[in-house]
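J.: 3D model of this:
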Amino acid sequence: MEATEQPAERIDGGDLSCARLLILLRGRVADLPAGSIVHLSTTDPVAPIDLPAWCRITGHDYLGVAEPGPPPVYVVRVGASPVETRPDRPWHPVG
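T.: Predicted coordinates for the structure are as follows:
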């Protein structure tokens, strides 16, 4: 699985809630080149649902779980043409 690729960025999401976690992730991936791998650790129980959904909305690739944890580490690959989302609502595209 590609989830084992070396990350360009590691993010400790701690116990952030969904919205705060996605705002943190969105800000970090904005500065990374397309194809970069991001490892995100979080104890948020809905992360396995929210992360794949957010990736579909924004054009990034959800690659699964790199480490089962605790806490689990999820893997995202930065997309080539990401969809911009609202600053206060990272799951709502701008426009």
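J.: drop to CA atoms for contacts and neighbour counts, all remaining ones
T.: Noted.
J.: All the helices of this protein, residue numbers only.
T.: Secondary structure of the chain by DSSP state H: the helices cover 18-29, 47-58.
J.: One more, please, to line up against the first structure:
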Amino acid sequence: MTRPSPAAESVLTVDGTGLLCVTLLLRLRKKIDGAPAGTVVHVIATDPAAPLDLPAWCHMTGHTYLGPVPGERPVFALELTDGARTTRPDAPWHALEQGP
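T.: Predicted structure coming up:
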């Protein structure tokens, strides 16, 4: 599902060019930390696993995967949602355990 790109001022960009998805997710988590719900994030991802890993990460966290962004570069969009699950800073592919 691809949506039109929102205004540039509402978009964060995470450049993962040349990174494996493990490192890309570390960078993504750090970049979105503190960003408000509704923020659209464009992830530049050259790892061939990105089209599978990014939707899976969004599903795990509760963010909305928007799909590929048309253009020459491999860019994928997601939208940050209110109430998304927090992930571990050192392992963003794992949900952060919430205490009692």
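J.: Do you know the score for how well these two fit?
T.: Once the chains are laid over each other, their TM-score by TM-score structural alignment, normalised by the length of structure 1 reads 0.88; 94 aligned residues with a CA RMSD of 1.5 Å.
J.: Export the helices of structure 1 to JSON lines and append columns for distance to Pro71 of structure 1 and mean neighbour count.
T.: JSON lines is the format used below for the helices of structure 1 (distance: least, CA to CA, whole Å; neighbours: other CA atoms under 10 Å):
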{"stretch": "helix 18-29", "distance to Pro71 of structure 1": "14", "mean neighbour count": "18"}
{"stretch": "helix 47-58", "distance to Pro71 of structure 1": "11", "mean neighbour count": "18"}
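J.: Which of those sits closest to Val83 of structure 1?
T.: The closest of the helices of structure 1 to Val83 of structure 1 is helix 47-58. By CA to CA, the value is 4.5 Å.
J.: Return the list of helices and strands in contact with that closest one.
T.: In terms of contacts (3 or more CA pairs under 8 Å, 6 or more residues apart in numbering; DSSP states H and E), helix 47-58 of structure 1 is packed against helix 18-29, strand 61-67, strand 89-93.
J.: what does Ala91 of structure 2 align to in structure 1?
T.: Under the alignment (TM-score structural alignment), Ala91 of structure 2 maps onto Arg89 of structure 1.
J.: Ok, Ala45 of structure 2 next?
T.: By TM-score structural alignment, Ala45 of structure 2 lines up with Thr42.
J.: from memory that match sits against Pro72, does it?
T.: Yes. Counting by CA atoms under 8 Å, Thr42 of structure 1 does reach Pro72; the two are 6.3 Å apart.
J.: neighbour-wise, which of these two wins?
T.: More crowded of Thr42 of structure 1 and Pro72, by other CA atoms under 10 Å: Thr42, with 24 against 18.
J.: which residues does the more buried one contact?
T.: Neighbour list for Thr42 of structure 1: Asp12, Gly13, Gly14, Asp15, Leu16, Pro71, Pro72, Val73 [criterion: CA atoms under 8 Å, 6 or more residues apart in numbering].
J.: ok, it to Ala19 of structure 1 distance?
T.: 13 Å (CA to CA, to the nearest Å).
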